[in-house]
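In: sequence and predicted structure are below.
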Amino acid sequence: MLGVSGPIAYGIVAENMPQKDMKVCFLGSYCVGKTSITQRFVKGRFDEEYISTIGAAFLSKSLFFQNIEYRFALWDTAGQERFRSLAPLTYRSAAAALIVYDITKQDSFDEVDFWLSELRREGPEGILIYVIGNKVDLEAFRVVDQDVAEKFAQTKGAFHFHTSAKTGQGVEEMFFNLCQMDFTKTSLKENGCMHHQNTVDVSNSSNSDANNGGHRDRCRCRNT
């Protein structure tokens, strides 16, 4: 029996369905909520008592989308500068990288460009990159302009999402979108449409605004 921790499955969950392993790394400054997002996604909870990550931590969870089981291996990296040398060990073989910033801290957003540059230089070809504005439950204290952040991500060929690890807003949608984008990219490759293109067009993809009212397919989740 599959444990349900979210919406119903999109499509039919069949036995012996294809599986796809997806390594995803979390990058970003100290105390932006990387660990809290992974905990919310995998365990469905938010811990008020913050414990900083030392080095890197690992969690896993599966999503079912388009009759494929996407098996996520989530690598949560420490945000302190002294641990930055460990980050390439997680993102060099990753299918996707989620760069998280705190919408109430401008310096955390300023660091996003550093990680984008690192991923473009050292990351694998075709890696999906997401820029995540976390802590939208603190909207009243926002200092990072939403439009600026979204346009910045788009100019860098990255997806942009807003999340709240505390309330859960946008977290499942973000991972659902990751499945959708990977499925689209794989389909394009199989149909010979991508050639040497290394990124998926994000102009029509879901973003933080679309999460609040746009059309959304559904998925089923389980912890592994």
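Out: Alright, I've got the coordinates.
In: C-alpha only now, for contacts and for neighbours.
Out: Noted.
In: after whichever helix or strand Ile129 is part of, next one along is what?
Out: Secondary structure assignment for Ile129, by DSSP states H and E: strand 128-134. Scanning forward in sequence from strand 128-134 by DSSP H and E, the next helix or strand is helix 146-155.
In: now do that next one: which elements does it pack against?
Out: Packing partners of helix 146-155 (3 or more CA pairs under 8 Å, 6 or more residues apart in numbering; DSSP states H and E): strand 159-162.
In: list the buried ones in the strand it packs on?
Out: Buried residues in strand 159-162, defined by neighbour count with 16 or more other CA atoms under 10 Å: Phe159, His160, Phe161, His162.
In: with stretch 167-175 instead?
Out: Result for stretch 167-175 [16+ other CA under 10 Å]: buried residues Gly168, Gln169, Gly170, Val171, Glu172, Glu173, Met174.
In: pipe the buried residues of strand 159-162 into JSON lines and attach distance to Lys185 per row.
Out: Formatted as JSON lines, the buried residues of strand 159-162 follow (distance: CA to CA, whole Å):
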{"residue": "Phe159", "distance to Lys185": "14"}
{"residue": "His160", "distance to Lys185": "17"}
{"residue": "Phe161", "distance to Lys185": "19"}
{"residue": "His162", "distance to Lys185": "23"}
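In: and the comparison structure, right after this:
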Amino acid sequence: MSYAYLFKYIIIGDTGVGKSCLLLQFTDKRFQPVHDLTIGVEFGARMITIDNKPIKLQIWDTAGQESFRSITRSYYRGAAGALLVYDITRRETFNHLASWLEDARQHANANMTIMLVGNKCDLSHRRAVSFEEGEQFAKENGLIFMEASAKTAQNVEEGFVKTAGAIYKKIQDGVFDVSNEMINDVQNRMACVTIPVTLFRVAE
């Protein structure tokens, strides 16, 4: 299927926060309760429509372990958007957001759109991070924010699509350029990845 734009996303955050589950819910509309830890990167893709224009999202889900940080950093190049994910039931994953954000801003395009996602909002009875805390962190750091649940699919679609909408607006305003270099970067990585990668079904 042809498309007007291709947006590369990267999903970042601590291990076990549900990054792979968010990706699978968005691309396949299903929840996998038992999911192996991501080793290296996983990949998914899906077509969406914004302003009557077909847009292809190519999404790289990264490992959260510190030992894979150098691999994760190499995938920031060419990214138009990022989902920075924490688990609302695990305070330490929220406390580590500043480190992830520093990494993203150091290695990615300065105009990359970042969506902060508080995952597992279906477990509100076990909440360790308030909605207001997530909202405040996002406000202080110029991020978009929402809570979501990969299990129930609440706000999953909205998170990916709202990020794309913000990227599209930056393009229309002339502050972001989805260049051929970005597209080539994605294609080259697909051809050259040598670490273990799981390819999800492409939803169109």
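Out: Now that the structure is in, tell me what you want to look at. This is a predicted model, so every value here is computed, not measured.
In: returning to what we had before: show me the buried residues of stretch 167-175 of structure 1 that map onto strands.
Out: Judged by DSSP state E, strands contain none of the buried residues of stretch 167-175 of structure 1.
In: of these, which is the nearest to Thr38 of structure 1?
Out: Val171 (8.9 Å; CA to CA).
In: what separation do you get for the aligned residue in structure 2 for that closest one and Phe145 of structure 2?
Out: In structure 2, Val171 of structure 1 lines up with Val156, judged by TM-score structural alignment. Noted for Val156 of structure 2: a distance of 12 Å to Phe145 of structure 2, by CA to CA, to the nearest Å.
In: residues near the equivalent of Gln154 of structure 1 over in structure 2, how many?
Out: With TM-score structural alignment as the criterion, the equivalent of Gln154 of structure 1 in structure 2 is Lys139. Applying other CA atoms under 10 Å, we find 12 residues neighbouring Lys139 of structure 2.
In: could you do Ala73 of structure 1 as well?
Out: Count around Ala73 of structure 1 with other CA under 10 Å applied: 19.
In: please tell me how far the nearest residue to Ala96 of structure 1 once chain neighbours are set aside sits from Leu63 of structure 1.
Out: What sits nearest to Ala96 of structure 1 in space, not counting adjacent residues and going by CA to CA, 6 or more residues apart in numbering, is Leu128, at 4.4 Å. Distance, Leu128 of structure 1 to Leu63 of structure 1, by CA to CA: 17 Å.
In: again, but for Ala73 of structure 1
Out: 11 Å.
In: how about Gln106 of structure 1?
Out: Gln106 of structure 1 is 33 Å from Leu63 of structure 1, by CA to CA.
In: so for those two, which sits in the more crowded spot?
Out: Neighbours per residue (other CA under 10 Å) separate Gln106 of structure 1 from Leu63, with Leu63 holding more: 22 against 14.
In: any idea which element the equivalent of that one over in structure 2 lies in?
Out: Residue correspondence to structure 2 (TM-score structural alignment): Leu63 of structure 1 is matched to Ile48. Here Ile48 of structure 2 is covered by strand 41-50, with elements defined by DSSP H and E.
In: once aligned to structure 1, how far is that strand on average?
Out: By mean CA distance after the TM-score superposition for structure 1, the fitted strand 41-50 of structure 2 averages 0.8 Å away from its aligned residues in structure 1.
In: can you list the buried residues in that strand?
Out: Neighbour count says strand 41-50 of structure 2 has Val41, Glu42, Phe43, Gly44, Ala45, Arg46, Met47, Ile48 buried, by 16+ other CA under 10 Å.
In: pretty sure the third one contacts Trp60?
Out: Yes - taking CA atoms under 8 Å as the contact criterion, Phe43 of structure 2 and Trp60 are neighbours in contact, 4.8 Å apart.
In: and the helices in structure 2?
Out: For structure 2, the helices defined by DSSP state H cover 19-28, 69-74, 91-95, 97-107, 131-141, 156-172, 180-192.
In: in a markdown table, list the ones you listed along with distance to Ser124 of structure 2.
Out: Formatted as a markdown table, the helices of structure 2 follow (distance: least, CA to CA, whole Å):
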| stretch | distance to Ser124 of structure 2 |
| --- | --- |
| helix 19-28 | 17 |
| helix 69-74 | 30 |
| helix 91-95 | 13 |
| helix 97-107 | 20 |
| helix 131-141 | 10 |
| helix 156-172 | 16 |
| helix 180-192 | 37 |
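In: pick the most deeply packed of those helices.
Out: Of all the helices of structure 2, helix 19-28 has the most neighbours on average by mean count of other CA atoms under 10 Å, namely a mean of 24.
In: residue range in structure 1 corresponding to it, please.
Out: Using TM-score structural alignment, helix 19-28 of structure 2 pairs with 34-43 in structure 1.
In: mean deviation, the matching stretch versus structure 2?
Out: Mean deviation for stretch 34-43 of structure 1: 0.2 Å (mean CA distance after the TM-score superposition for structure 1).
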